[in-house]
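Asks: sharing a model prediction with you, sequence too.
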Amino acid sequence: MSTDYQQAREALGLRLRELRLTCPDGRLTGAQLAERLGAGWTKSKISKLENGRQTAEAEELQAWAEATGHPEAYAGLLAQLRGFESHIRSWRRQLSSGHRRVQDAITAEHDRTRVLTIWENVLVPGMLQTADYARHVLTRHANLMQSPRDTEDAVRARIARQAGLTEPGRLYRIMMWEGALHALVCPPSALAAQLDRLMGVVGLDTVQLGVIPFTASLRIFPGNSFWIYDERRVVVEDWHAELWLDDADSVATYLRVWRTLEQSAVYGADAQNVISRARRALPAR
């Protein structure tokens, strides 16, 4: 967890403790506040929130403000929460109503971006996915995260975003690890169609599609996937959350990672050969 994020969470915890200790009808102990808040609250939870070891939900902040006699403090607490959530967006929170909302948020970033730089180490990037491939990927993620199912809405939103591939003035610099071409996150027939789609993308004037073959000499290991939006923001995906980073140092780091990886990539006909080889290696069924 980033230091900045943890410091922000601890700062929110200090504010929560301050509200507990300045309750208008007398300072409350952790146990007393937990009892006042009711079901689902324990002294241990109070301690974790105040010490920055747990992140509160918005409704928990509102309940805390009211239980400590400071209902007017809720707006400030929520602003603190939203401040650090804007950088680390947990999947649990993002997927509380399904994948469509996540797709809409990333579409907003795409709409204001002219140059999108993508590195993918395990999947075909969403900008190039077929509907069937996207459906399997989103279903598996929903299963893992135990989130509401709105798969078809999410697929439609993802596919609609691909209209940008044919818009003049845009550039998509997309690079993949060869492993993404072999990962059976869908049936072989769906992956075959997906690889055919990639073959057709090579040569588009708005797309620079590179592949790092298994046999390439690597300058750095192929780590997490990431997306760089106009060199102003980086989105990095992990199992627990997405990181939305917009400080200059972070952007510069990911650009440096991209350029280092690119030294091992092949493009054009060479990329098509790698994709074709993966296509031929697919199991018959």
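Replies: That came through fine. Numbers count the residues shown, from 1 in each chain.
Asks: only C-alpha atoms from now on, for both contacts and neighbour counts.
Replies: Noted.
Asks: show me the helices in the stretch 51-200 of the chain, by range?
Replies: With DSSP state H, counting those that start in this stretch as the criterion, the stretch 51-200 of the chain has helices at 58-67, 74-85, 91-94, 100-111, 131-145, 151-161, 179-182, 188-201.
Asks: who touches the second one?
Replies: The reference is to helix 74-85. Among residues not part of helix 74-85, those counted as contacts by C-alpha atoms under 8 Å, 6 or more residues apart in numbering are Tyr5, Ala8, Arg9, Leu12, Arg15, Ala56, Ala58, Leu61, Gln62, Ala65.
Asks: nearest residue to the third one other than its sequence neighbours?
Replies: For Arg9, ignoring the flanking residues on the chain, the nearest one in space by C-alpha to C-alpha, 6 or more residues apart in numbering is Gly52 at 5.0 Å.
Asks: tally of neighbours for the one you found?
Replies: Using other C-alpha atoms under 10 Å, Gly52 has 19 other residues around it.
Asks: touching, Gly268 and Leu204? I think so.
Replies: No - the pair Gly268 / Leu204 is not scored as a contact, 10.2 Å apart, by C-alpha atoms under 8 Å.
Asks: still on that earlier bit, go through the contacts of helix 74-85 and say which is closest to Leu198.
Replies: Tyr5 (37.7 Å; C-alpha to C-alpha).
Asks: which helix or strand contains that closest one?
Replies: helix 3-21 (DSSP states H and E).
Asks: of the contacts of helix 74-85, which pair is most distant in space?
Replies: Across the contacts of helix 74-85, the longest distance by C-alpha to C-alpha is 22.3 Å; it joins Tyr5 and Ala65.
Asks: which one's more surrounded, these two?
Replies: Each of Tyr5 and Ala65 has its neighbours counted (other C-alpha under 10 Å); Ala65 has more, 21 against 16.
Asks: does the more buried one really touch Leu21, like I thought?
Replies: No - with contact defined as C-alpha under 8 Å, Ala65 does not reach Leu21; the gap is 11.9 Å.
Asks: try this one side by side with the last:
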Amino acid sequence: MTASPSSAAQAARERLASRLVDLRKTAGLRAIEVAARCGWHKSKVSRIENGRTLPSDADIRAWCRACGADEQIPDLVAATRTVDEMYVEWKRIHRTGIRRRQETDVPLYDRTGLFRVYCSNVVPGLLQTHGYAEALLGTISEFQGTPNDASEAASARLARSRVIFEGRHRFVLLVEETVLRYRIGSPAVAAGQLGYLLEVMSLPAVAFGVIPFTATRTLWPVETFMIFDDERVQVETLSAEINITAPAEVGLYAKAFGELHRMAVYGARARARIAAAIDALG
């Protein structure tokens, strides 16, 4: 069993803290001396060095100057921002509503050549209809207690998904068969979403796979994740979005995707499962 993405984020924070400790020791300073030079309480240095507090850009600059290591500032500031972006709570992301979050991903979607997407719980965002997206995003806003702009956010999600039709990108999208049966929205919304899957899976750039209920599992159902080329993985948990860029960890998700890909069915066999889900709506 692999470590959770949140554990990976904490490990990245601890690696940054270790680099700061190394700077202090190389300078021959005690923690209390760094605190005094920075004008901080000594407990702040302890929290930073133990990975409990993520230092701000200003903290990094003060620390490096106290240790006579100004040349380390750009690299450590960049590392701090990477750690800060790695694990971000949904309530923070959605604090002004969900629409803005859909729009901020547009540059990432535009520059990605190959999308690999696995969803164990909902239809992939790239393939959602407006009705399905609105129902889903409204539920998310209500659960999180954040501003509900579900209709506008759904429109922004569909605008972001235009990459499906541009012809400059390739998509491999996998879902567990259970996803086809979950009732997100009304029966009419569910039927419209399933019908749309039948349409979009015929696009030349799209490979859509369904992992059957009866598949012999070589990998258990895992968290929903997206791989953007070989550069970044976005993982969705109940509480947060995790962004992974470390090559070894990206490779781990690529390996998992390969296992899931081999368990899925495509083409006529996938269509049959979608049709069965439509029939089950009555």
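Replies: In hand now; what should we look at? The shown structure was predicted, so the numbers you read here are calculated from the model rather than taken from an experiment.
Asks: for Arg217 of structure 2, which non-adjacent residue is spatially closest?
Replies: Spatial nearest neighbour of Arg217 of structure 2, chain neighbours left out: Met263 (7.3 Å); criterion: C-alpha to C-alpha, 6+ apart.
Asks: quick one, what contacts the one you found?
Replies: Each residue near Met263 of structure 2 by C-alpha under 8 Å, 6+ apart is listed here: Ile211, Pro212, Ala215, Thr216, Arg217, Thr218.
Asks: how close does it get to Ala272 of structure 2?
Replies: Separation of Met263 of structure 2 from Ala272 of structure 2 (C-alpha to C-alpha, to the nearest Å): 16 Å.
Asks: now the strands for the stretch 151-282 of structure 2?
Replies: Under the criterion DSSP state E, counting those that start in this stretch, the stretch 151-282 of structure 2 carries strands at the ranges 170-176, 206-211, 225-228, 232-236, 240-244.
Asks: so where is stretch 222-236 of structure 2 in structure 1?
Replies: Aligned by TM-score structural alignment, stretch 222-236 of structure 2 corresponds to residues 223-237 of structure 1.
Asks: what residues of that stretch count as buried?
Replies: In terms of neighbour count (16 or more other C-alpha atoms under 10 Å), stretch 223-237 of structure 1 has its buried residues at Ser225, Phe226, Trp227, Ile228, Tyr229, Asp230, Glu231, Arg233, Val234, Val235, Val236, Glu237.
Asks: next up, the contacts around the second one.
Replies: What it means is Phe226 of structure 1. Counted by C-alpha under 8 Å, 6+ apart, Phe226 of structure 1 has contacts Ile118, Trp119, Glu120, Val234, Val235, Val236, Glu237.
Asks: if I look at Thr29 of structure 1, how far off is Ala11 of structure 1?
Replies: Distance check for Thr29 of structure 1 against Ala11 of structure 1: by C-alpha to C-alpha, it reads 19 Å.
Asks: actually Leu21 of structure 1, not the one I wrote
Replies: Applying C-alpha to C-alpha to Leu21 of structure 1 and Ala11 of structure 1 gives a distance of 15 Å.
Asks: just checking, Ala270 of structure 2 touches Met201?
Replies: No - using C-alpha under 8 Å as the test, Ala270 of structure 2 is too far from Met201 to be in contact (9.5 Å).
Asks: what is in contact with the two at once?
Replies: Residues touching both Ala270 of structure 2 and Met201 by C-alpha under 8 Å, 6+ apart: Phe208.
Asks: burial of Ser43 of structure 2, as a residue count?
Replies: For Ser43 of structure 2, the neighbour count with other C-alpha under 10 Å is 12.
Asks: contacts only, for it.
Replies: By C-alpha under 8 Å, 6+ apart, Ser43 of structure 2 lies in contact with nothing.
Asks: same check, this time on the one 5 residues further on
Replies: Contacts were defined as C-alpha under 8 Å, 6+ apart; by that measure Ile48 of structure 2 touches Ala17, Leu54, Pro55.
Asks: which residue sits closest to the residue nearest the centre of structure 1, ignoring its sequence neighbours?
Replies: Nearest to the mean C-alpha position of structure 1, counting by C-alpha atoms, centre = their mean, stands Glu242 at 3.1 Å. Closest residue in space to Glu242 of structure 1, ignoring its immediate chain neighbours: Arg89 at 5.1 Å, by C-alpha to C-alpha, 6+ apart.
Asks: who's in contact with that neighbour?
Replies: Taking C-alpha under 8 Å, 6+ apart, we find Arg89 of structure 1 in contact with Ala241, Glu242, Leu243, Trp244.
Asks: number of residues surrounding the third one?
Replies: Pointing back at Leu243 of structure 1 there. So Leu243 of structure 1, with other C-alpha under 10 Å, has 19 neighbours.
Asks: okay but it is in contact with Arg233, surely?
Replies: No - under the criterion of C-alpha under 8 Å, Leu243 of structure 1 makes no contact with Arg233, lying 10.1 Å away.
Asks: quick one on the thing from earlier: so which of the contacts of helix 74-85 of structure 1 comes closest to Leu282 of structure 1?
Replies: Nearest to Leu282 of structure 1 out of these is Tyr5 (C-alpha to C-alpha; 42.9 Å).
Asks: mind listing what that closest one touches?
Replies: Contacts of Tyr5 of structure 1 (C-alpha under 8 Å, 6+ apart): Phe84, His87, Ile88.
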